[in-house]
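Colleague: Only the shape, not the letters, is given here:
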């Protein structure tokens, strides 16, 4: 899905200025952002931008399929631009995020179908652990979640 231009909405859904601003904020933040992070980003230039407006826009964008709402570990829901399905590994120290390549999930789903006659409809995997930088004591605690890898790992 394109990450620029107008926020993609279902036919019949109104394109509002607020929805567009939320869409643009998510793009600036790079995805995996919470409603609070989006609100803070929007309030930098517009102090009156309310959290309830952000939640309404996120609901519309999620309903339209433009965003995925993802629960990463114990924290709040994170939003990311819809695209190729992937799963996540979360560092419990720095809260960094790794993307897990879909091939590994395919293997798990095949196992469930072949060995247990279980047909997965939707798969959500979150692996919690400690990243290499935190294991070596090099990571700084970020102010918001960061993506640890730019390339999916296998």
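Modeller: Looks like it came in fine. What you are looking at is a predicted structure, and each value in this text was computed from that prediction instead of being measured.
Colleague: Every contact and neighbour count from this point should use C-alpha atoms.
Modeller: Will do.
Colleague: What ranges does the chain have for its helices?
Modeller: 17-29, 35-43, 51-63, 102-116, 132-135 (DSSP state H).
Colleague: Nearest to residue 152, out of the ones you listed?
Modeller: Distances from residue 152 to each of the helices of the chain were compared using Cα to Cα; the shortest belongs to helix 102-116, at 9.0 Å.
Colleague: tell me which strands and helices that closest one is in contact with?
Modeller: Under the contact definition 3 or more Cα pairs under 8 Å, 6 or more residues apart in numbering; DSSP states H and E, helix 102-116 sits against no other helix or strand.
Colleague: Against that first model, consider the following:
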């Protein structure tokens, strides 16, 4: 895997590289517990505290973004373009939302209310189409939902 992205003055350590590799392997929206479990599968004595310190270093460096996805632990995703999330409360599927509607909201706040948003966080909780159609929907664990657009 590639070198862990850290800011100036931050040391590149083997532990941080292992954490970064685990994050990349797990994909988007991983928790500290998932990262720790992945590393401990090969290195059982790897400390959870090291994972938390590495997450803090990556977040400060701007390489990771902490995300609250409803109740439960903070998830982390590799920083990129801002986006928001919709979560299926049945299967825990995650849909990344386009920011165009949020941009309209921010513009409205600035123009009509003279309020300058610094950060916008939106979490939509509902039921995905697959679970709504299923006679017996089941929790499947985190997964990315398809970006499907219905209607015209």
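Modeller: On my side now, so go ahead. As the structure is a computational prediction, the values presented were derived from the model and not from experiment.
Colleague: Which of the helices of the first structure sits closest to residue 81 of the first structure?
Modeller: In this view, the helices of the first structure are compared for proximity to residue 81 of the first structure by Cα to Cα, and helix 17-29 is the closest at 7.8 Å.
Colleague: Tell me the residue in the first structure that is farthest from the middle.
Modeller: Distance from the C-alpha centroid of the first structure, by Cα atoms, centre = their mean, peaks at residue 115 (31.3 Å).
Colleague: what's the counterpart of that residue in the second structure?
Modeller: Per TM-score structural alignment, the equivalent position to residue 115 of the first structure in the second structure is residue 112.
Colleague: From residue 15 of the first structure, how far off is the residue farthest from the centre of the first structure?
Modeller: According to Cα to Cα, to the nearest Å, residue 115 of the first structure stands 47 Å off from residue 15 of the first structure.
Colleague: Output the helices of the first structure in a markdown table; the columns should cover distance to residue 96 of the first structure.
Modeller: Conversion of these to a markdown table gives the following (distance: least, Cα to Cα, whole Å):
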| stretch | distance to residue 96 of the first structure |
| --- | --- |
| helix 17-29 | 14 |
| helix 35-43 | 15 |
| helix 51-63 | 23 |
| helix 102-116 | 19 |
| helix 132-135 | 10 |
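Colleague: Out of these, flag the one nearest residue 70 of the first structure.
Modeller: Residue 70 of the first structure sits nearest to helix 51-63 of all the helices of the first structure, at 10.5 Å, using Cα to Cα.
Colleague: The closest one vs the second structure, average offset?
Modeller: For helix 51-63 of the first structure, the mean distance from the matching residues in the second structure following superposition reads 0.7 Å, by mean Cα distance after the TM-score superposition for the first structure.
Colleague: what range in the second structure matches that helix?
Modeller: For helix 51-63 of the first structure, the aligned range in the second structure is residues 48-60, judged by TM-score structural alignment.
Colleague: same deal with stretch 95-106 of the first structure?
Modeller: Mapped onto the second structure with TM-score structural alignment as the criterion, stretch 95-106 of the first structure occupies residues 92-103.
Colleague: Check what contacts the matching stretch and list those residues.
Modeller: When contacts are defined by Cα atoms under 8 Å, 6 or more residues apart in numbering, stretch 92-103 of the second structure is touched by residues 82-88, 120, 128, 139-147.
Colleague: Let's see which of the residues you listed end up in strands.
Modeller: Cross-referencing the contacts of stretch 92-103 of the second structure against strands under DSSP state E gives 84, 85, 86, 87, 88, 143, 144.
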